[in-house]
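>>> Need the 3D shape of this:
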Amino acid sequence: MKRYLLIFSLFFVQPINAQEVAPSPEIWSLEDCINYALENNITVKDAVLNTDLAEVDYDRAKSARLPNLFGSASQTFTSGNSIDPITSDFVSEKINSNNLGINSSITLYQGNQLNNQIEQNKLLMEQSIFQEEVEKNNIALNILETYLRALYSKESITIAENNLEASEKEVLRAKARLDAGTIALSDYTEAQSQAATNKFNVITAKNTYEQYIIDLKQLLELSPTQEIEIQTLNKDLDLINLELNKTAIYYKALQILPEVEVSDLSIAINEKELDIAKGAYKPTLSLNGSVGTGYTSINYLSFSDQYNSNFNQRLGLTLTIPIFNRNQTKSVVKTAALNIEKAQIQKQNTEKVIYKNVETAYQNAVSAQEQLLAAKSSQEAAEQSYRLAQKKYELEDLSTTDLVISQNTYTNAQQNYLQAKYLNILYNQLLQFYQGNDIKL
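Below you'll find the model as predicted:
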């Protein structure tokens, strides 16, 4: 009976297993990748944490204006000659005493350092917010470049596979012609060599594509086991008209890019640091107060009576006037002034980098557009030439060498067109980014 049950179970289990199909990889668009990376990339997360830390520092700076409050308690056992801690009398016997107290102090004036520190921490918090935007923009641009490289590699696979298919057919034709004695063995081996080269190119193209997918998955912080595919590009984006003014783009970029705000805030932060440093030249005034009581064993009053009679209050002002601190304040002030100049230079450098990026993107966009038009014409001409060569080869009116040369010329034209196409898209997207527009395909 058990044998029949086993056969019965296998009969039903096997078809089920045969129907199991591996899930197809999820298809990601460029917008999907950018949105996901902005939420999950660890560089962005680190920038968000830096903003949170800056907010904590800002709250702490504001709290520095509040008074502090401390409680204290002590229990003391003394023998021999000593001074009673409560009565201050000189005694030579064992003493059991305790003290309770509450102390508080508040800074009334400190050269306006507290207010300047609060304003500086507020500027630091704002700078962290803009720095977070810088990191997000960098990730978005990295996603764009990697995504387009992957698309380029994906289309290169199609070109390589088409060439391999064509060359394998040519090998069969060459074999038939060799058997018929119409071509030499060298022609046949050349056709075989071309097919092997094309097969190698297919493997290389697939590997390159997988490498870019790995780079993309790392930017997205995806699991190594998660399989993804990228969305094929809309054919309407092959040609992009460029009607932009690079000077206008540059000035627009200066207005919207967070790098400029980070530089401006860096100057303001260092100016506040100078104000804080100069505050050390001024006196500090603080208010102090305390209440307390105590008990001693040499006093014959009861515990509660002593706590009532020894209850005391204290209120005082403390004024600290800086006279000479070995030129420490002078050095700090000078350092702060130099840091302002460095921040101003850094801003100039930031603007130079932005100008270079905009100028480079613009010139490359113009060049890529011209190259795209030339590459398109070259590809069409090379395709016609290759189709004609194939027909001649079929009619035994063309050598294998000439056919291989024609195919390689067509392949190079296809690759040049793909490169120009995606460079045109990349640099136009960069110009859109510098104008504050979304990156999208």
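>>> From here on, just use CA atoms for contacts and neighbour counts.
Fine.
>>> in the stretch 51-200 of the chain, which spans are strands?
Chain-ordered strands for the stretch 51-200 of the chain, with DSSP state E, counting those that start in this stretch as the definition, fall at 68-78, 81-83, 90-92, 95-110.
>>> no no, the stretch 251-400 of the chain
Going by DSSP E, counting those that start in this stretch, the stretch 251-400 of the chain shows strands at 284-296, 312-320.
>>> Out of the strands of the stretch 51-200 of the chain, indicate the one that is most buried.
Stretch with highest mean neighbour count among the strands of the stretch 51-200 of the chain: strand 95-110 (a mean of 17; mean count of other Cα atoms under 10 Å).
>>> Can I get the strands of the stretch 251-400 of the chain in TSV including mean neighbour count and distance to Ile106?
Compiled in TSV, these are given as follows (neighbours: other Cα atoms under 10 Å; distance: least, Cα to Cα, whole Å):
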stretch	mean neighbour count	distance to Ile106
strand 284-296	19	5
strand 312-320	12	10
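>>> returning to that earlier point: can you tell which of the strands of the stretch 51-200 of the chain is closest to Ala253?
Distances from Ala253 to each of the strands of the stretch 51-200 of the chain were compared by Cα to Cα, and the smallest falls on strand 95-110, at 41.5 Å.
>>> Tell me what angle the closest one forms with strand 68-78.
Computed by axes from the mean of the first three to the mean of the last three Cα atoms, to 10 degrees, the angle separating strand 95-110 from strand 68-78 equals 160 degrees.
>>> Counting by contacts, list what strand 95-110 packs against.
With contacts defined as 3 or more Cα pairs under 8 Å, 6 or more residues apart in numbering; DSSP states H and E, the secondary structure elements packing on strand 95-110 are strand 68-78, strand 284-296.
>>> The first one vs strand 284-296, what angle?
Counting by the same axes, to 10 degrees, strand 68-78 points 40 degrees away from the direction of strand 284-296.
>>> now for strand 68-78, which elements pack on it?
On the basis of 3+ Cα pairs under 8 Å, 6+ apart, strand 68-78 makes packing contacts with strand 95-110.
>>> returning to that earlier point: just put the strands of the stretch 51-200 of the chain in a markdown table and tack on distance to Ser153.
As requested, the strands of the stretch 51-200 of the chain are exported to a markdown table (distance: least, Cα to Cα, whole Å):
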| stretch | distance to Ser153 |
| --- | --- |
| strand 68-78 | 65 |
| strand 81-83 | 90 |
| strand 90-92 | 94 |
| strand 95-110 | 64 |
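>>> Here is the second sequence; please produce its structure so I can put it next to the first one:
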Amino acid sequence: MKQKTFFLVWLFSAATPLFAQEQKTWTLNDCLEYALEKNIQLQQNILTMQETEIDVKKAKAELFPSLSFTTGHNLINRPYQENSNTVSGTEIISSDNKNTYNGNYSLNAQWTLWNGGKRLNNIKQQKTNLKIAELSIAETENMLQEEIAKLFIQILYADESVAINKNTLEVSEATYARGKELFTEGSISKADLAQLEAQISNDKYQVVYAESSLRNYKLQLKQLLELEGTEEMNLALPKVNEEQVVRLLPAQEDVYQTALSTRPEIQSSKYSIENAKLNIASAKSGYMPTISLSASTSSTTNSASTNNWAQQMKYGWNNMIGINLSIPIFDNRQNKSNLQKARIQYSNSQLELTNKQKELYSTIQSLWLDALNAQQQYLAANDKLKSCTTSFDMVNEQFTLGMKNTVELLTEKNNLLSAQQQQVQAKYMAILNRTLLNFYAGQKIEL
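Take a look at the predicted model:
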């Protein structure tokens, strides 16, 4: 029984590394969710938003009075004075002691009753800043999703390019094998056979280059996700059908109008204009008087007094309440400068919104045109691929029969490879631009 138990424990411990080494397969949605959770820039934006939340609480707290306690303790030495008279609270103390100690205790309150509405405007500004900080997070999320989608679709394109080049290499190897038979029969020359062999080397290079591009795109995606380790990402690559490529595009104007109401960069610019208006109001409040209320209660003690500490605190206790009015008269142009700068900032924020709207329209227009062109190129490339495939099959068959030479065969083969690459490029350009268009229209990124 012990031997059986030991065997099971050993079997489990030996199998554990195999399970631990199982690599995760990443879908596009996995990449998006991971980036939104782990991205450093996004986390920094969240911390900035949390700081802004603190600023809102601080601005609200400025509406309430402040309260502070102060105390001071002094040791006084009069080396050449035989006696001294000291006022402590309500009594005059005479002392011939050269060293005396006194203490002061005070509780102070200060409350700004009115300062031209500056505090209320500050609260509104901080709330607007909080909304801008939240929108900054949304902007970063959008940027991450767009970059991940671009890389993921580039990986799809590179993966299919690898498959095309491998298939081309297989055709070249089969052609070379047939070429050796024809050379043995005397149907082609040694130079023709050398060309076929050189074509294999060239196709091998193209396979290596395509695989290198695929690894590079995967590395870029891994770096964007900030994944550690040297292992290559294992991705679940979906199959894209023709219906997805040629599907009808949404109307430009519809996408633009939706984006205007949903894109965070546009909403952030609108809040910046609102903030600039509040800044003008705050600058105007600098011309207004400030009314504040102050109050205090205090007492003093002195070591030279014949009264004890409690009696001194009692008899020295005094209370004060007062109201203060401050009217700005001449401030070295400070308020005027602040108001002028606030108005300039308001104009600048309006121009910034207009610029963001133009950039958004230009982006959507470019995506739409690129998607439409890619769809048309894809359809044309399909026709070209069909004719090139037919032509190559015919020439390859004639070459096998010794009716076509090597140059004619390789020309048709290169034409076929070019048509395949053009079709794949147009295919994924259409998918990419359509995916981004849908994202600007408020849809989720998906393939």
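>>> returning to that earlier point: dump the helices and strands packed on strand 95-110 of structure 1 to TSV, plus distance to Ala166 of structure 1.
What follows is those, written out as TSV (distance: least, Cα to Cα, whole Å):
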stretch	distance to Ala166 of structure 1
strand 68-78	84
strand 284-296	88
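>>> quick one on the thing from earlier: would JSON lines of the strands of the stretch 251-400 of structure 1 with distance to Glu341 of structure 1 be doable?
Below are these laid out as JSON lines (distance: least, Cα to Cα, whole Å):
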{"stretch": "strand 284-296", "distance to Glu341 of structure 1": "29"}
{"stretch": "strand 312-320", "distance to Glu341 of structure 1": "32"}
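>>> Counterpart of Asp36 of structure 2 over in structure 1?
Quick fix: residue 36 of structure 2 is Leu, not Asp. When structure 1 is aligned by TM-score structural alignment, Leu36 of structure 2 is paired with Leu38.
>>> give me the number of residues near its match?
Using other Cα atoms under 10 Å as the criterion, Leu38 of structure 1 is surrounded by 20 other residues.
>>> elements contacting the strand or helix carrying it?
Mapping Leu38 of structure 1 onto the secondary structure by DSSP states H and E places it in helix 30-40. Contacts of helix 30-40 of structure 1 with other secondary structure elements, assessed using 3+ Cα pairs under 8 Å, 6+ apart, are made with helix 113-180, helix 185-220.
>>> Out of the ones you listed, flag the one nearest Gln414 of structure 1.
Of all the helices and strands packed on helix 30-40 of structure 1, it is helix 113-180 that lies closest to Gln414 of structure 1, at 7.6 Å by Cα to Cα.
>>> Superposed on structure 2, what's the mean shift for that closest one?
Helix 113-180 of structure 1 differs from its equivalent in structure 2 by a mean of 1.1 Å after superposition (mean Cα distance after the TM-score superposition for structure 1).
>>> Quick check: buried residues in stretch 233-243 of structure 1?
Within stretch 233-243 of structure 1, the residues that qualify as buried are Asp238, counting by 16 or more other Cα atoms under 10 Å.
>>> Ok, stretch 437-447 of structure 2 next?
The neighbour-count criterion (16+ other Cα under 10 Å) identifies 437-441, 445, 447 as the buried residues of stretch 437-447 of structure 2.
>>> Stretch 26-43 of structure 1 now?
Residues of stretch 26-43 of structure 1 classed as buried by neighbour count (16+ other Cα under 10 Å): 29-31, 33-34, 37-38, 41, 43.
>>> need the contact list for the residue positioned nearest the centre of structure 2.
Per Cα atoms, centre = their mean, the C-alpha nearest to the average position across structure 2 is that of Thr140, at 2.6 Å. Contact partners of Thr140 of structure 2, counting by Cα atoms under 8 Å, 6 or more residues apart in numbering, are 41-42.
>>> got it, and Asn364 of structure 1?
Contacts of Asn364 of structure 1 were listed using Cα under 8 Å, 6+ apart, and they are 424, 427.
>>> any idea what it aligns with in structure 2?
Counting by TM-score structural alignment, Asn364 of structure 1 lines up with Asp370 in structure 2.
>>> That match and Ser161 of structure 2: what is the separation?
With the distance defined as Cα to Cα, to the nearest Å, Asp370 of structure 2 ends up 21 Å from Ser161 of structure 2.
>>> Please name the nearest non-neighbouring residue to the corresponding residue of structure 1 for Tyr217 of structure 2.
For Tyr217 of structure 2, the equivalent position in structure 1 is taken to be Tyr212, counting by TM-score structural alignment. For Tyr212 of structure 1, the nearest residue in space outside its immediate sequence neighbours is Ala150; the separation is 5.3 Å by Cα to Cα, 6 or more residues apart in numbering.
>>> Next: Ser399 of structure 1.
With Cα to Cα, 6+ apart as the criterion, Ser399 of structure 1 has its nearest non-adjacent residue at 6.7 Å, and that residue is Tyr393.
>>> contacting residues for the one you found?
Contacts were defined as Cα under 8 Å, 6+ apart; by that measure Tyr393 of structure 1 touches 399-400, 403.
>>> looking at structure 2, which of those residues still make contact?
Under the criterion both residues aligned by TM-score structural alignment, their matches' Cα atoms under 8 Å, the contacts of Tyr393 of structure 1 that remain in contact after alignment to structure 2 are 399-400, 403.
>>> most surrounded residue in those?
Neighbour counts for those (other Cα under 10 Å) peak at Thr400, which has 25 neighbours.
>>> Distance check, that residue against Asp57 of structure 1.
From Thr400 of structure 1 across to Asp57 of structure 1, the span is 75 Å (Cα to Cα).
>>> Also Leu395 of structure 1?
As defined by Cα to Cα, Leu395 of structure 1 lies at a distance of 82 Å from Asp57 of structure 1.
>>> neighbour-wise, which of those two wins?
The residue with the greater number of neighbours, taking Leu395 of structure 1 and Asp57 and applying other Cα under 10 Å, is Asp57; the counts read 17 against 9.
>>> what about Val171 of structure 1, how many neighbours?
The local packing count at Val171 of structure 1 equals 21, with neighbours defined by other Cα under 10 Å.
>>> For it, give me its contacts.
The contact partners of Val171 of structure 1, by Cα under 8 Å, 6+ apart, come to 188, 191-192, 195.
>>> what's the closest of these to Pro15 of structure 1?
Here the nearest of these to Pro15 of structure 1, counting by Cα to Cα, is Ala195; it sits at 40.3 Å.
>>> separation between that closest one and Asn163 of structure 1?
Counting by Cα to Cα, the gap between Ala195 of structure 1 and Asn163 of structure 1 amounts to 8 Å.
>>> What's the match for Val262 of structure 1 in structure 2?
Aligned counterpart of Val262 of structure 1 in structure 2: Ser268 (TM-score structural alignment).
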